[in-house]
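Participant: how does the following fold in three dimensions:
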Amino acid sequence: MADVNDVNIIVKWSGKEFPIGDITEQDTVALLKHEIFKKTQVRPERQKLLNLKYKGKFAPDDVRLGLLELKPNFKIMMVGSTEADIEDACCKPEGLDEVVDDFDDPEEVAVENASVYLAKVQKRVRDYTITELNPLREGKKLLVLDIDYTLFDHRSSAETGAELMRPYLHEFLSSAYEDYDIVMWSATGMKWIEEKMKLLGVSSNPGYKIAFYLDSSAMISIYTNDRGVIDVKPLGVIWGKYSQFTPQNTIMFDDIRRNFLMNPKSGLRIKPFRQAHLNRSKDNELLKLSKYLKDIAEHCDDFTKLNHRKWESYNPKK
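Facilitator: Have a look, this model is predicted:
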């Protein structure tokens, strides 16, 4: 893998200075703005980077930072305002429940300059701290699970978490635990994950144990021509920290396909669980997936040979 040089940038905004990390010469201005948003909550479309110039003009979003010849600890002067409601700005808009901005075929989406994203993964492996909740077990495969709309309808209102929990959740996790170490990975903060796992009774269930949680800080940002900057969940972070887990024995469930863009062969897009009050009496997705997990654990030595899009028709006898 070719060397990828980091770029050290400081953003001056609203009387404060914000060091921007996780940026390289191969990243674009668009990705820089995405990182600035994480620190300042000023959305990219509202950012005006006054002294970031390219050929005498404001640097366009698709220009690589390496072309700007920035000096170390270059200070950018930014003008821009945050949204009136920070919470709404950071969350998925309410109106997107039925239409998800996702890739139809992530295998066919070219991830440009893959070396820069692999370098980001290695940085996560080096810098991200995993707190193990329970010991990993020898010989087990790995199941990585999203939370929102995968295990839990987090948008509907209810008096108890059980009302919004996907049907058969505890039965599913108990069955999976026989063959897999289980990891929860959510694109939210660690505090939120811990609270939801308590609310759902996952963290205290005697039938299974969760190995550890991963939050949004373990994700990386990538740039695509069609979708701009997106955050993804690279399984390489886990594989880099735990040599016993590989693409051959790992599977990941998520309701948004783009989350496993860096490792599409390991991802299974689960049907989203929404409108819990209407659908909980007829949703049996986890029940069916329990059988699939059991079948491939017992009959498949290399998960990369599977097509998870056809999981419902998997026949272990063939």
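Participant: use CA for all of it now, contacts and neighbours both
Facilitator: Noted.
Participant: what's the end-to-end length of stretch 195-208?
Facilitator: Start and end residues of stretch 195-208 are separated by 18 Å (C-alpha to C-alpha, to the nearest Å).
Participant: show me what counts as buried in that stretch.
Facilitator: 196-197, 200, 202-203, 208 (16 or more other C-alpha atoms under 10 Å).
Participant: give me the contact list for that stretch.
Facilitator: Contacts to stretch 195-208, defined as C-alpha atoms under 8 Å, 6 or more residues apart in numbering, come from residues 161-162, 165, 170, 173-174, 177, 209-210.
Participant: now, among those residues, which is nearest to Gly228?
Facilitator: Gly228 lies nearest to Met165 out of the contacts of stretch 195-208, by C-alpha to C-alpha, at 32.8 Å.
Participant: for the closest residue to the closest one other than its chain neighbours, the count of nearby residues, please.
Facilitator: Closest residue to Met165 apart from its sequence neighbours, by C-alpha to C-alpha, 6 or more residues apart in numbering: Phe152 at 4.7 Å. By other C-alpha atoms under 10 Å, the residues close to Phe152 number 24.
Participant: here is the second sequence; please produce its structure so I can put it next to the first one:
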Amino acid sequence: EDVLEIVLLWHGKKYEVEIKETATYRDLQLLAYSETSVRPEHQKLFLRHKGKSCNDDLKISELGLRNKQKLKLMGTSEDEIEALELQHRTAQSEAGMVLDDFDWDINPGNYTLWSRSDAEKSLIKMAKKIEINIMNPPRQGKPLLVLDLDHTLLHFSRHMVNTDQHDQMLRPYMHNFLERVYRHYDIVIWSQTKWTWVEIKLTELGMLSNPKYAICFALDTSVMFKVVGFRNGNPKRHKVKALGLIWAKCHHWSRQNTIHIDDLARNFAMNPECGLKCTAFRRDKNPEQDTELLRIAAYLELLAVKHGDFTQVDHNQWQEYLAKHESK
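Facilitator: Next comes the predicted model:
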């Protein structure tokens, strides 16, 4: 199949993409979306196509495009829209309202990843550029446990920093959970926030100084990977925690010995078989009744002891698995 190299011109930047001539106009729009975050319905691509209108199913070969042709794109990106919304939400947060990030999520039944092969190629390129700063070396033979921070292990508030209210931010049994799982796993923290806040949370909440467990390394939002997926048939460009970035740097870990726990299933989009979605922790929602970490710890202990290949277990059914083994 012939492949065309197209140069998209948007906001003064050039985006070089490749597309097969057998692909469709819709595919071209999604490709532009994956590069710029301008949603297809907000795009204006300046084509010199004459004749029938550019419907979604029109083949690229029918558009009269040349190899290395430049196409001007107009449209407002989701990132620009989200920046404006964030300003508004931040103002609300500073007024005392909680700023949450779980207003958009997925489940296996309503989501599909677009062009996984292209995403994996881009991921390989990204992996070559990033560096991982090891705090505590991996231990031989230990599988990998990747943990989210906010709403998984804690509910952070910058207003509680430098106060005696640190414990109120922690999910119940958090330190106990980390102590238990550390016996079986090397622990990596991956937060969807900037490094400054990751560092504050880890240090101020005592996660780097506890003598009973150690964090191998921590990652922040800068190494999250952008993909395009369809939720209920609608495209959405969003960030994910692509475990392949870790596996590319630490070859002793793979999908067979890695599990990722997060309150947002969208972060599993590149590696759904490795994800376990927990309930989101909110310190204002009866925290004294929250025993989720104790139950997940029990599941992780069983997983590490009974299974050399984690892909043999469906983590979506972790509670049923735990109940079955606890009843024996």
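Participant: and the buried residues of stretch 195-208 of the first structure, which is closest to Leu278 of the first structure?
Facilitator: In terms of C-alpha to C-alpha, no member of these lies closer to Leu278 of the first structure than Leu200, at 19.0 Å.
Participant: how about the closest one, what's its partner in the second structure?
Facilitator: Alignment note: Leu200 of the first structure maps to Leu205 in the second structure; criterion TM-score structural alignment.
Participant: and what of Ala218 of the first structure?
Facilitator: Aligned counterpart of Ala218 of the first structure in the second structure: Val223 (TM-score structural alignment).
Participant: ok, Pro44 of the first structure - contacts?
Facilitator: 30, 33-34, 36-37.
Participant: would you map the helices across the first structure?
Facilitator: 29-40, 86-90, 114-127, 169-177, 190-199, 236-241, 276-279, 285-299 (DSSP state H).
Participant: hmm, back to that, could you dump the buried residues of stretch 195-208 of the first structure to CSV with distance to Tyr54 of the first structure?
Facilitator: Shown next, in CSV, are those (distance: C-alpha to C-alpha, whole Å):
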residue, distance to Tyr54 of the first structure
Lys196, 46
Met197, 47
Leu200, 51
Val202, 51
Ser203, 51
Tyr208, 55
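Participant: just to revisit the earlier point, turn the helices of the first structure into JSON lines, including distance to Asn8 of the first structure.
Facilitator: Below are the helices of the first structure laid out as JSON lines (distance: least, C-alpha to C-alpha, whole Å):
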{"stretch": "helix 29-40", "distance to Asn8 of the first structure": "11"}
{"stretch": "helix 86-90", "distance to Asn8 of the first structure": "25"}
{"stretch": "helix 114-127", "distance to Asn8 of the first structure": "15"}
{"stretch": "helix 169-177", "distance to Asn8 of the first structure": "43"}
{"stretch": "helix 190-199", "distance to Asn8 of the first structure": "27"}
{"stretch": "helix 236-241", "distance to Asn8 of the first structure": "23"}
{"stretch": "helix 276-279", "distance to Asn8 of the first structure": "46"}
{"stretch": "helix 285-299", "distance to Asn8 of the first structure": "44"}
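Participant: burial count for Lys121 of the second structure?
Facilitator: Neighbour count for Lys121 of the second structure, taken as other C-alpha under 10 Å: 10.
Participant: tell me which residue lies nearest the centroid of the second structure.
Facilitator: Centroid-nearest residue in the second structure: Val240, 2.2 Å away (criterion: C-alpha atoms, centre = their mean).
Participant: mind checking what Arg126 of the first structure lines up with in the second structure?
Facilitator: By TM-score structural alignment, Arg126 of the first structure lines up with Lys128 in the second structure.
Participant: number of nearby residues for its match?
Facilitator: Counted with other C-alpha under 10 Å, the neighbours of Lys128 of the second structure add up to 11.
Participant: strands of the second structure, start to end?
Facilitator: Assigned by DSSP state E, the strands in the second structure fall at 3-10, 13-20, 44-45, 69-74, 111-113, 144-147, 186-190, 215-219, 225-231, 234-240, 258-262, 275-277.
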